[in-house]
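**Student:** Following is a predicted model, sequence given first.
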Amino acid sequence: MLYWVLKHIFLGPLMKLWCRPKIEGRKYVPESGAAILVSNHLAVADSFFMPLKMSRRVTFLAKREYFTGRGLKGALKRYFFSGIGQVPIDRSSGAAAQAALDTGVRLLREGRLLGVYPEGTRSPDGRLYKGKTGVARMALEANVPVIPIAMIGTDRANPIGSTIWRPFRIRVRVGKPLDFSRYEGLAGDRFVERSITDEIMYALMELSGQEYVDVYAAKAKDDLETQGRVITKRADPSDRQEADRLPETKAG
């Protein structure tokens, strides 16, 4: 109930007025049935604008910290994130990561649209980073299509560290569904899951126009913090340079 109230009455109209979001390729999102919506991750705003432009509800797996705050502030935060379709997961250990994947598969088997950021965290500099293979595992175990989505402009509207969004035009670009049914029964095969993930990241790179970096985003963030650099530069899609290694165009 809260999801639809926020989307259509309170937050949604304000977001449309402020950032004038536009969607391309919405026809590729199924009107019924399960699918994984994979997206690049530039800003917190991604989790608001992507579902805003979908006709169906999108469920995201969100870090547990969003739901564990204390007092009135914690309760309001928990109520809000639950209301916008986020499900808490623990990412602190290998066992917790497996539990998160199991939760994702369960949601998919319920016929839901599951939103996933394969990079695992926001890009520190606007480039596209190496994808984690959990998305491939869920796609294989639930036997569902993967739909690539490029968020464009959210880093301009909601730069890292900002609390107030800026009035910048946002685009949500949806690509053709990726079918990995040819690998049915191969969930758990690391080579297959890496190949699938690389194919997904290649599709995101093509849709978003981002430069691809064959390093995990979390490591890139740690390296930047270690070097004491301030993360302010945003990559310009029109000035993309070829990376040392690009993700595979086709799994297998």
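**Tutor:** Alright, I've got the coordinates. Residues are numbered from 1 along each chain as shown.
**Student:** CA atoms for contacts and neighbours, from now on please.
**Tutor:** Noted.
**Student:** Distance of the spatially most distant residue from the centre of the chain relative to residue 99?
**Tutor:** Taking Cα atoms, centre = their mean, the residue of the chain most remote from its mean C-alpha position is residue 71, at 29.3 Å. Distance of residue 71 to residue 99, given as Cα to Cα, to the nearest Å: 27 Å.
**Student:** quick one: the helices in this protein?
**Tutor:** 2-5, 11-19, 46-52, 71-83, 94-109, 134-142, 154-157, 190-208, 217-227 (DSSP state H).
**Student:** could those helices be laid out in a markdown table, adding distance to residue 40?
**Tutor:** What follows is the helices of the chain, written out as a markdown table (distance: least, Cα to Cα, whole Å):
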| stretch | distance to residue 40 |
| --- | --- |
| helix 2-5 | 23 |
| helix 11-19 | 19 |
| helix 46-52 | 9 |
| helix 71-83 | 20 |
| helix 94-109 | 18 |
| helix 134-142 | 13 |
| helix 154-157 | 11 |
| helix 190-208 | 7 |
| helix 217-227 | 11 |
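**Student:** Minimum distance to residue 123: which of these has it?
**Tutor:** Of all these, helix 217-227 sits nearest to residue 123, with 6.0 Å by Cα to Cα.
**Student:** got a list of contacts for the closest one?
**Tutor:** With contact meaning Cα atoms under 8 Å, 6 or more residues apart in numbering, helix 217-227 is reached by 119, 120, 121, 122, 123, 124, 129, 130, 230, 231.
**Student:** May I see those residues arranged in TSV, with neighbour count and distance to residue 109 as well?
**Tutor:** Shown next, in TSV, are the contacts of helix 217-227 (neighbours: other Cα atoms under 10 Å; distance: Cα to Cα, whole Å):
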residue	neighbour count	distance to residue 109
119	23	23
120	17	22
121	17	25
122	22	27
123	22	30
124	24	33
129	30	28
130	21	27
230	9	42
231	14	39
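**Student:** Return the member of the residues you listed nearest to residue 196.
**Tutor:** Nearest member of the contacts of helix 217-227 to residue 196, counting by Cα to Cα, is residue 130, at 12.3 Å.
**Student:** try this one next to it:
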Amino acid sequence: MIYEALKFSIGGPLKLAFRPWVEGLENVPAEGPAILASNHLSFSDSFFLPAVLDRKITFIAKAEYFTTPGVKGRMTAAFFKGVGQLPVDRSGARGAGEAAIKSGIEVIERGELFGIYPEGTRSPDGRLYRGKPGGLARVALATGAPVIPVAMIDTEKIQPPGKVVPKLMRPGIRIGRPLDFTRYQGMENDRFVLRAVTDEVMYEIMKLSGQEYVDIYATAAKRQIAEAAKAEREAAKAEAKAQAQAQARAVAGAGGKDTAEQDKAGS
């Protein structure tokens, strides 16, 4: 009941304001379990995809969305709880991964739709990054549920980092055909199989999204970007300091020249 109410009160206005276009909606089964594996460009991905589906979809959400203080934090927590999102504490990487897998299996066993972002975090630059082999593949192989690749299009342009007011534009959603991995069932502890399943799903997402693929994890890319930005700031700071020192020496030199000329004139 809460989910339907929130979907009507938030999903309806969202579709009316942004008018997202959708391709392949027929690939989502009308009933029965399935895993929707999507690229991740924006925080709004978790709003737009549920808004265009007739069925409830449950995503794993980081625990901070449920514990942030203040009015905005309470509203965010209420929304995620209302739409059935599951909090996972990501402070311990292994524990968080196991909790996410367990939660995903439970959703599938209830015959529902489970949503997951194989990249593990939002893309820092709009490109598609290497999928993490743990959650997606292990849930798929443990349950036998089909995996449906999903591509979010242009959602990162609606509210870029640093922008408070979202830009009114039409994002897109492409939903691919279900992928069957039952041939690998019982092999969820084989890391080579997990890697193969994940890569196959990421390849389908790449074809749907048209994104450039980068064969590193998005978390590593974020570190590289942060380190490059830090190095650039430090270089700019060093250059500014060097210019200030050069200017100070020039001023000091000019002052010394003036003093020498005054001494010469006085003599």
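**Tutor:** Received the coordinates, thanks. These figures come from a predicted structure and were not determined experimentally.
**Student:** what's the TM between chain one and chain two?
**Tutor:** For this chain pair, the superposition-based TM-score is 0.86 by TM-score structural alignment, normalised by the length of the first structure; 228 aligned residues with a Cα RMSD of 1.4 Å.
**Student:** before we move on, the earlier item: distance check, the residue farthest from the centre of the first structure against residue 77 of the first structure.
**Tutor:** For residue 71 of the first structure, the distance to residue 77 of the first structure - Cα to Cα - is 10 Å.
**Student:** ditto for residue 35 of the first structure
**Tutor:** With Cα to Cα as the criterion, residue 35 of the first structure and residue 77 of the first structure are 27 Å apart.
**Student:** I figured residue 141 of the second structure was touching residue 189, is that so?
**Tutor:** No. The criterion here is Cα atoms under 8 Å, and residue 141 of the second structure misses it with residue 189 at 9.4 Å.
**Student:** re the thing from before, compare neighbour counts for residue 35 and residue 77 of the first structure and give me the winner.
**Tutor:** Neighbours were counted for residue 35 of the first structure and for residue 77 using other Cα atoms under 10 Å; residue 35 has more, 25 against 16.
**Student:** Residue in the second structure paired with that one?
**Tutor:** Superposed on the second structure with TM-score structural alignment, residue 35 of the first structure falls opposite residue 34.
**Student:** need the contact list for its match.
**Tutor:** 28, 108, 111, 112, 113, 114, 145, 146, 147, 148.
**Student:** From those, keep the buried residues only.
**Tutor:** 28, 108, 112, 113, 114, 145, 146, 147, 148 (16 or more other Cα atoms under 10 Å).
**Student:** Closest to residue 165 of the second structure out of the residues you listed?
**Tutor:** Using Cα to Cα, those come closest to residue 165 of the second structure at residue 114, 30.0 Å.
**Student:** The closest one: what's it in contact with?
**Tutor:** 33, 34, 35, 36, 57, 58, 59, 104, 107, 108.
**Student:** For residue 31 of the second structure, see how far away it is.
**Tutor:** Taken as Cα to Cα, the span from residue 114 of the second structure to residue 31 of the second structure is 13 Å.
**Student:** Between those two, which contacts overlap?
**Tutor:** Common neighbours of residue 114 of the second structure and residue 31 (Cα under 8 Å, 6+ apart) do not exist.
**Student:** Nearest residue to the residue nearest the centre of the second structure in space, please, no chain neighbours.
**Tutor:** Centroid-nearest residue in the second structure: residue 122, 1.8 Å away (criterion: Cα atoms, centre = their mean). Nearest non-adjacent residue to residue 122 of the second structure, counting by Cα to Cα, 6 or more residues apart in numbering: residue 40, 4.9 Å away.
**Student:** My guess is the one you found contacts residue 124. True?
**Tutor:** No. Between residue 40 of the second structure and residue 124 there is no contact under Cα under 8 Å: 9.6 Å.
**Student:** Hmm, residue 44 and the residue nearest to the centre of the second structure touching each other?
**Tutor:** No. Look at residue 122 of the second structure against residue 44 with Cα under 8 Å: they stay out of range, at 10.7 Å.
**Student:** How many residues are close by residue 45 of the first structure?
**Tutor:** Per other Cα under 10 Å, the neighbour tally for residue 45 of the first structure reads 19.
**Student:** sorry, that was for residue 196 of the first structure
**Tutor:** Number of residues near residue 196 of the first structure (other Cα under 10 Å) recorded here: 29.
**Student:** circling back: and the furthest pair within the contacts of residue 114 of the second structure?
**Tutor:** 33 and 59 (13.6 Å).
**Student:** Looking at these two, which one has more neighbours?
**Tutor:** The neighbour count for residue 33 of the second structure versus residue 59, taken as other Cα under 10 Å, is higher for residue 59 (24 against 21).
**Student:** Pull the contacting residues for that one.
**Tutor:** Per Cα under 8 Å, 6+ apart, neighbours of residue 59 of the second structure: 46, 84, 85, 86, 114, 115, 116.
**Student:** before we move on, what about residue 121 of the first structure?
**Tutor:** Residues near residue 121 of the first structure by Cα under 8 Å, 6+ apart: 41, 217, 218.
**Student:** what residue of the second structure matches up with it?
**Tutor:** Aligned partner of residue 121 of the first structure by TM-score structural alignment: residue 121.
**Student:** How much space separates that match from residue 64 of the second structure?
**Tutor:** Taken as Cα to Cα, the span from residue 121 of the second structure to residue 64 of the second structure is 14 Å.
**Student:** Check residue 186 of the second structure too.
**Tutor:** From residue 186 of the second structure to residue 64 of the second structure the distance is 34 Å (Cα to Cα).
**Student:** Report the buried residues of stretch 161-175 of the second structure.
**Tutor:** 170, 171, 172, 173, 174, 175.
**Student:** Distance check, the nearest residue to residue 214 of the second structure once chain neighbours are set aside against residue 122 of the second structure.
**Tutor:** Once flanking residues are discounted, residue 214 of the second structure sits nearest to residue 129: 5.0 Å by Cα to Cα, 6+ apart. The gap separating residue 129 of the second structure from residue 122 of the second structure is 9 Å, by Cα to Cα.
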